[in-house]
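K.L.:
pasting the sequence and the predicted coordinates here, then a few questions.
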Amino acid sequence: MFRKLCDREGTPTVSLDKDELRMDGILDEDGVVPDDQEMHIQRVGKRSYLVRAVDSDGIPELDEVFQR
């Protein structure tokens, strides 16, 4: 899936798919984003970025992320 990089008041942003966020329990059934949900964005290489949802245990380790 391709998403366009957008400029939002000087900040580059990319939207995430609501259905996938809902599957992971980040959004509720109504598609509402919790006010306190933090996301960790990490540059992992040239033109490559990793986005991870932060939960009460912190940032998921990479070996957890790529076990799928």
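P.N.:
Okay, I see it. Numbers count the residues shown, from 1 in each chain.
K.L.:
CA atoms for contacts and neighbours, from now on please.
P.N.:
OK.
K.L.:
give me the neighbour count for the residue nearest to Asp7 when sequence neighbours are not counted.
P.N.:
Leaving aside its sequence neighbours, Asp7 sits nearest to Thr13 (Cα to Cα, 6 or more residues apart in numbering; 6.3 Å). Using other Cα atoms under 10 Å, the number of residues around Thr13 comes to 13.
K.L.:
presented hereafter is structure B, for comparison with structure A:
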Amino acid sequence: AYHTATRRLPPHLETSLDTISALVHSTQGHLETSLDTINALVHTTQGHLETSLDTVNALVHATQ
């Protein structure tokens, strides 16, 4: 579902989502709740993620 959503996004957003994906793998699943939130965000915004990605970025920094 994650990569399916990524394919629907404009190219300039794919890099940001790839970064999130890398974060998923590097944390070995310790961010499951946060990632559920990100996944829901991707689907509900239908690709309009400029503002939402700022929220995700804040979330990423908060979990480090």
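P.N.:
Thanks, I have it. In this text, all values refer to a predicted model and were calculated from it rather than measured experimentally.
K.L.:
got a TM-score for the pair?
P.N.:
For these two chains in superposition, a TM-score of 0.28 is obtained (TM-score structural alignment, normalised by the length of structure 2); 34 aligned residues with a Cα RMSD of 3.6 Å.
K.L.:
might one say that the residue nearest to Asp7 of structure 1 is in contact with Cys6?
P.N.:
Yes - if you go by Cα atoms under 8 Å, Thr13 of structure 1 and Cys6 touch, sitting 5.3 Å apart.
K.L.:
which stretches of structure 2 form helices?
P.N.:
Secondary structure of structure 2 (DSSP state H): helices at 2-8, 11-26, 32-45, 50-63.
K.L.:
starting at the chain centroid, how far to the longest one?
P.N.:
So the one you mean is helix 11-26 of structure 2. 7 Å (Cα atoms, centre = their mean, to the nearest Å).
K.L.:
one more: the third one?
P.N.:
For helix 32-45 of structure 2, the distance between its averaged C-alpha position and the chain's averaged C-alpha position is 7 Å (Cα atoms, centre = their mean).
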